[in-house]
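> this one's sequence-less:
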């Protein structure tokens, strides 16, 4: 059995509950391996942890939806390097402040910081509040030919903290019967966390937020490359 050296209180992760405790200790983590060499709790997984076994207690792939279905204090989505990641409620206001810095999507679009596909997706969610991926794609008129633009828009909005994943939902036939694989459901960030979380973010200076997150990362990975840390924080 592999034992992993504890770092600042993080011990070997052997199950979902261990992962949650460690996540609240760190506040953030890549969803997969630490390929960018910034920070991932995957570095602390013990031998018990196995991907894609569908075992809810020891399969990290199952944990993505468990945090969304069972909790209201952890965000999950494409958050770091256009890859999956987790951010706890306590740290979300700092990322929100660092990446958005009180800029609305309309302002960001006018400044050329948001693409047209991303704006379209956002407007649909602003109207519908929540929507599964397959219906969102249909509502936006995205075909197979512009699938890549749709996926880039979704990632862009998650990275810039405008939308987030909020669960899963299966497709329904004309008879109302569920079928096929579950589809990821998205919503606006404003509809995911309670109002006080985003209100807190509004009182945090973007640059101060950047340094606070950076210090937390270095606490758990003193060897992190400053350039990679900057990209991790700012998206």
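Done, it's in. The model shown is predicted, which means the values in this text are computed figures rather than measured ones. Residues are numbered from 1 along each chain as shown.
> Please make it C-alpha for all contacts and neighbour counts, starting now.
Noted.
> Residue 37 belongs to a helix, doesn't it?
No - counting by DSSP: H, G, I helix; E, B strand; the rest coil, residue 37 is not found in a helix; it is coil.
> Could you tell me how many residues sit around it?
14 (other CA atoms under 10 Å).
> what does residue 181 give?
Neighbours around residue 181, by other CA under 10 Å: 10.
> which non-adjacent residue is nearest it?
residue 170 (6.1 Å; CA to CA, 6 or more residues apart in numbering).
> Shouldn't that neighbour be within a strand?
Yes - the assignment for residue 170 is a strand, going by three-state DSSP.
> Which residues are in contact with it?
By CA atoms under 8 Å, 6 or more residues apart in numbering, the contact set of residue 170 is 178-183.
> In PyMOL, select just the buried ones from those residues.
Applied in PyMOL, the following selects the buried portion of these according to 16 or more other CA atoms under 10 Å:
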select buried, resi 183
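> In addition, the following structure is provided for comparison:
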């Protein structure tokens, strides 16, 4: 499959499976991202009314559900897809670099909360772990990113808020899953 010739979600799934792992956005290596792999019509566009369209962004959940690939902040805390075939080796390598969190650490508490509750929207996970109040979201996100980098948490899906007309809006909330 050639770069810039991907026009739909299934084409991107095929490409991810072909190459094994693919960052969502450009990370400094030209041509090595989903953003660069898709046709220009699938890239981010600002609309005249101030809104936006971004088919690639909307495909993230579908890609995870259809392909069974992993999605998370795996490279320099940037989001990427890892194919089902590559996941075991990638996961083993990352867990060697990022050993299991120490018992009773904040990361361990987050993992235990996920084990007890199953997958959770990160907003609910943050509350369940006691990260409420001002400036706590950023601190919590740092712990989640570390757990993603070690392949202990992956994104299972995305949940979108709805406007008064029932349309999705926003960037989507992550549904985290203990890997």
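Looks like it arrived, so ask away. All values reported here derive from a predicted model rather than from experimental measurement.
> before we move on, back to that, looking at the contacts of residue 170 of structure 1, which one is closest to residue 126 of structure 1?
Within these, the smallest distance to residue 126 of structure 1 is 19.1 Å, found for residue 183 (CA to CA).
> Quick one: map the closest one onto structure 2.
Residue pairing (TM-score structural alignment): residue 183 of structure 1 is matched to residue 173 of structure 2.
> so how far is the helix or strand its match falls within off the chain centroid?
Using DSSP states H and E, residue 173 of structure 2 sits in strand 168-178. Chain-centre distance of strand 168-178 of structure 2: 9 Å, with CA atoms, centre = their mean, to the nearest Å.
> packing partners for that strand?
When contacts are defined as 3 or more CA pairs under 8 Å, 6 or more residues apart in numbering; DSSP states H and E, strand 168-178 of structure 2 sits against helix 106-117, strand 120-121, helix 122-128, strand 153-162.
> Include distance to residue 88 of structure 2 when you put these into a markdown table, please.
Listed next are these as a markdown table, based on distance: least, CA to CA, whole Å:
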| stretch | distance to residue 88 of structure 2 |
| --- | --- |
| helix 106-117 | 19 |
| strand 120-121 | 23 |
| helix 122-128 | 24 |
| strand 153-162 | 13 |
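> among those, which is nearest residue 77 of structure 2?
strand 153-162 (12.6 Å).
> now for residue 38 of structure 2: what does it line up with in structure 1?
Superposed on structure 1 with TM-score structural alignment, residue 38 of structure 2 falls opposite residue 45.
> Just the buried positions in stretch 39-56 of structure 2, please.
Quick answer for stretch 39-56 of structure 2 (16+ other CA under 10 Å): 39, 42-43, 55-56.
> what about the residue mapped onto residue 145 of structure 1 from structure 2, distance to residue 33 of structure 2?
Under the alignment (TM-score structural alignment), residue 145 of structure 1 pairs with residue 135 of structure 2. When distance is defined by CA to CA, to the nearest Å, residue 135 of structure 2 is 31 Å away from residue 33 of structure 2.
> Have a look at these two and say which one is more surrounded.
residue 33 (21 against 9).
> What's residue 117 of structure 2 aligned with over in structure 1?
So residue 117 of structure 2 corresponds to residue 128, using TM-score structural alignment.
> I'd like the distance between the nearest residue in space to residue 100 of structure 1 that is not next to it in sequence and residue 81 of structure 1.
Using CA to CA, 6+ apart and skipping residues adjacent in sequence, the residue nearest residue 100 of structure 1 is residue 160, 6.5 Å away. Distance, residue 160 of structure 1 to residue 81 of structure 1, using CA to CA: 11 Å.
> do the same with residue 188 of structure 1
20 Å.
> which of these two has more neighbours?
Applying other CA under 10 Å to residue 188 of structure 1 and residue 81 shows that residue 188 carries more neighbours, namely 22 against 17.
> Contacts only, for the more buried one.
If you count contacts by CA under 8 Å, 6+ apart, then residue 188 of structure 1 has 122, 125-126, 129-130, 162-164 around it.
> Go again with 10 Å.
Going by CA atoms under 10 Å, 6 or more residues apart in numbering, residue 188 of structure 1 touches 122-123, 125-126, 128-130, 157-158, 161-166.
> Can you tell me which of those residues is closest to residue 69 of structure 1?
Out of the contacts of residue 188 of structure 1, the member with the shortest distance to residue 69 of structure 1 (by CA to CA) is residue 166, at 7.8 Å.
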